[in-house]
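Peer 1: sequence below, structure please.
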Amino acid sequence: MHWYVSEGTAAVLGLLPVRLDEVPTTAYLMTGEHCARDCAFCAQARSSRGRAHRLSRVIWPPFAVAEVLPRLVDACRAGRIRRVCFQVVHSAGYFQRVRQAVAAVRREVDIPLCVSVGLQTVEEVGELLEEGVDVVGLPLDAATPQLYRELKGGSWERHLRLLQEAAAQFPGRVGTHLIIGLGESEEEAIRLMGELLSCGVGVALFAFTPLPGTRLEHHRPPDLRTYRRIQAAHYLLKRGLVRPGGIKFEGGRLVDWGIPREELALYLADGEAFRTTGCPDCNRPYYNERPGKTPYNYPRPLNPREAGEAVKLVLEGGK
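Peer 2: Below you'll find the predicted structure:
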């Protein structure tokens, strides 16, 4: 049996001799291959002509579980890895496969563990939580019903209802992914985030990344100014620093935060709003960006220059 291991994780575990500019603090592992679904942005999609061992920009080479586990245990005990995250490809036997993977880790080490997986019922969420998963991620990805139907297939409304029901039954233990840049407006993304956060659903923001061989390979990534405004809205809404009803939009674009600009700048000054969102210790280095480029999601604390530049982009977008 094997797992796919993200290249950065493989370097931390000593499985690959890769130089890292930024080190992942979560071990990213993937189970399964040849997805039954056909998401337009995903290299694992049924119709994708891209490289099979890729998810977003990251390469995931396969390694025997027997080789991964002892190195993972050592890295966890040494503090180099502080969380384990399984990405689950929706292929035959996926639910049993992820249960086996969770059990294998749990037998060896006590560490926070999360799973990103497409489930069908609240009962399945409960099963994974009972077996030792701390947080179950149910990726919604698309911010509107129409984008969901066009790019993922199926019912956005049903997926949203599952998220809401699971979060109500298991407070603080259910999250989702939202990909910015698929064609949604700032208003659609921010209103959805407000709804999800009010229900207790954790939101991890991703920037759309065009990948060769996928249906969206020629689609542009999001404008950095738009992404910064959405990051800021997520940060402020999550902490109750702005009211959803106080944010104003024109033509789908955020134009007024409902608080003074000076107050907004003060809340954002430390740069925390622009770091990777998701579970604690999840930093996903270069998942959405190339080394040398300004990151959409910073995998580390921002320095004063970086924070100032990010805040400036937010302030350019509204009153």
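
Peer 1: when you work out contacts or count neighbours from here on, use the C-alpha atoms and nothing else.
Peer 2: Will do.

Peer 1: run through the neighbouring helices and strands of the host helix or strand of R158.
Peer 2: Per DSSP states H and E: R158 is located in helix 156-169. If you count contacts as 3 or more Cα pairs under 8 Å, 6 or more residues apart in numbering; DSSP states H and E, helix 156-169 packs onto helix 122-130, helix 145-151, strand 174-180.

Peer 1: and these as CSV, adding distance to E7?
Peer 2: Shown next, in CSV, are the helices and strands packed on helix 156-169 (distance: least, Cα to Cα, whole Å):
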stretch, distance to E7
helix 122-130, 26
helix 145-151, 27
strand 174-180, 21
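
Peer 1: tabulate those (a markdown table), appending mean neighbour count and distance to M193.
Peer 2: Listed next are the helices and strands packed on helix 156-169 as a markdown table, based on neighbours: other Cα atoms under 10 Å; distance: least, Cα to Cα, whole Å:
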| stretch | mean neighbour count | distance to M193 |
| --- | --- | --- |
| helix 122-130 | 16 | 21 |
| helix 145-151 | 16 | 14 |
| strand 174-180 | 23 | 9 |
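
Peer 1: so which of the ones you listed is nearest I190?
Peer 2: Nearest of the helices and strands packed on helix 156-169 to I190, taken as Cα to Cα: strand 174-180 at 10.4 Å.

Peer 1: strand 174-180 and the helix or strand that that closest one is followed by, what's the angle between them?
Peer 2: Later in the chain than strand 174-180, the nearest helix or strand by DSSP H and E is helix 186-198. Using axes from the mean of the first three to the mean of the last three Cα atoms, to 10 degrees, the direction of helix 186-198 lies 170 degrees away from that of strand 174-180.

Peer 1: next up, for comparison:
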Amino acid sequence: MRIANLSGRLVIVEGDHALDVERASSGAFSSDPQGVYARWEEFVGWATSQDASSGEPFEASALGAAIPRPAQVFAIGLNYASHADESGFEAPKDPVVFTKFVSSFAGPDIDVELPGDTVDWEAELVAVIGTGGTDISEDDAWSHIAGLSVGQDLSDRTVQFWGHPPQFSLGKSRTGFSPVGPSVVTLDEIDTLADRSDLSVRCTLTRADGSTEVLQNGRTRDMIFSIPTLVARLSAVLELLPGDVIFTGTPAGVGHGRTPRLYLRAGDVLTTEIEAVGTIVQRFAGRP
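Peer 2: So this is what the prediction gives:
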């Protein structure tokens, strides 16, 4: 099952059709795309009997952030050894955790204004908590995941590296810097298409002149801390809440790690694709 945020309303998506949840359930479930996680197990029980292909056709540009207002956002830094290496750090022994403020959350097909000339890309698999809790074991962690989505951890490197030591969250939370979507895909659907623990993560840049370059091409099996490990380690410190989001880290290939460094420019188009999960697109423009 794929659930999404269509013009601010919760829908179940099948191909290019979307079934409005509130209307199809005669009001049993709210139209709020974020609120569904508080009733996740009940919702799944109802939704599995629905035919989303009977819904209305929709345009991708009408999709909002698949998870629009999570209570907590956990972003994991340096979670691929290759990315830690290109960033000049040793692979961490414990998860490196920061946040992306929810005002930066955006839909999967958007225009983004560049605030400066040091904006970078970071393709990431996003995990969404369905059932919260504390002290969740790794063996039980997948049962607490509602589904997976595609995210970009866009980063203003100038702001990120203000001062010593650097701080991450502000530079990664400008308007439109946390696109997530196009939907939240439940694990049972992913399992019919791929191995949930070994998904390809691919990020491609198209320049204004039409030239293209694959920027990142990794696999989630190379995470230092897997999704079950992250759930266990985070929940050992605090309570995970339904609808919380985990940006699970990015593989090698970011612009800041190159020589010479490479950043996004006006006219660029960034396409991020994760196997069995989906594709998101951002188009970049300069400030007026």
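
Peer 1: what's the TM-score for these two chains?
Peer 2: With the length set by TM-score structural alignment, normalised by the length of structure 2, the two chains reach a TM-score of 0.27; 139 aligned residues with a Cα RMSD of 6.8 Å.

Peer 1: picking up where we left off before, for the helices and strands packed on helix 156-169 of structure 1, which one sits closest to C76 of structure 1?
Peer 2: Of all these, helix 122-130 sits nearest to C76 of structure 1, with 20.6 Å by Cα to Cα.

Peer 1: which other helices and strands contact that closest one?
Peer 2: Secondary elements touching helix 122-130 of structure 1 (3+ Cα pairs under 8 Å, 6+ apart): strand 135-137, helix 156-169.

Peer 1: which of the ones you listed has the highest mean neighbour count?
Peer 2: Highest mean neighbour count of those: strand 135-137, a mean of 26 (counted as mean count of other Cα atoms under 10 Å).

Peer 1: and it, what does it pack against?
Peer 2: strand 113-116, helix 122-130, strand 174-180.

Peer 1: kindly recompute the last result at 10 Å.
Peer 2: Applying 3 or more Cα pairs under 10 Å, 6 or more residues apart in numbering; DSSP states H and E, we find strand 135-137 of structure 1 packed against strand 83-88, strand 113-116, helix 122-130, helix 156-169, strand 174-180, strand 202-207.

Peer 1: so R99 of structure 1 sits against E127, correct?
Peer 2: Yes. Taking contacts as Cα atoms under 10 Å, R99 of structure 1 lies within contact range of E127: 8.9 Å.

Peer 1: about what we covered before: format the helices and strands packed on strand 135-137 of structure 1 as a markdown table; extra columns: distance to L236 of structure 1.
Peer 2: Shown next, in a markdown table, are these (distance: least, Cα to Cα, whole Å):
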| stretch | distance to L236 of structure 1 |
| --- | --- |
| strand 83-88 | 25 |
| strand 113-116 | 25 |
| helix 122-130 | 28 |
| helix 156-169 | 21 |
| strand 174-180 | 17 |
| strand 202-207 | 13 |
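
Peer 1: closest to A27 of structure 1 out of those?
Peer 2: Here strand 83-88 is closest among those (Cα to Cα), at 4.7 Å.

Peer 1: how about the helix or strand just after that closest one: buried residues?
Peer 2: The helix or strand immediately downstream of strand 83-88 of structure 1 is helix 94-108, counting by DSSP H and E. Residues of helix 94-108 of structure 1 classed as buried under the neighbour-count rule (16 or more other Cα atoms under 10 Å) are Y94, F95, R97, V98, R99, A101, V102, V105, R106.

Peer 1: closest to R149 of structure 1 out of the residues you listed?
Peer 2: The closest of the buried residues of helix 94-108 of structure 1 to R149 of structure 1 turns out to be Y94 (Cα to Cα; 22.6 Å).

Peer 1: that closest one and T31 touch, don't they?
Peer 2: Yes. Counting by Cα under 10 Å, Y94 of structure 1 touches T31, with 7.8 Å between them.

Peer 1: for the nearest residue to I246 of structure 2 once chain neighbours are set aside, give its distance to W46 of structure 2.
Peer 2: Leaving aside its sequence neighbours, I246 of structure 2 sits nearest to F74 (Cα to Cα, 6 or more residues apart in numbering; 4.7 Å). Distance from F74 of structure 2 to W46 of structure 2, counting by Cα to Cα, to the nearest Å: 29 Å.

Peer 1: of all the helices and strands packed on helix 122-130 of structure 1, which one is nearest P304 of structure 1?
Peer 2: Closest approach to P304 of structure 1 among these (Cα to Cα): strand 135-137, 32.4 Å.

Peer 1: re the thing from before, the helices and strands packed on helix 156-169 of structure 1: which one's closest to E165 of structure 1?
Peer 2: Nearest of those to E165 of structure 1, taken as Cα to Cα: helix 122-130 at 7.0 Å.

Peer 1: on that earlier part again, CSV please, covering the buried residues of helix 94-108 of structure 1 and showing distance to E186 of structure 1.
Peer 2: Formatted as CSV, the buried residues of helix 94-108 of structure 1 follow (distance: Cα to Cα, whole Å):
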residue, distance to E186 of structure 1
Y94, 34
F95, 34
R97, 37
V98, 35
R99, 37
A101, 37
V102, 37
V105, 39
R106, 40
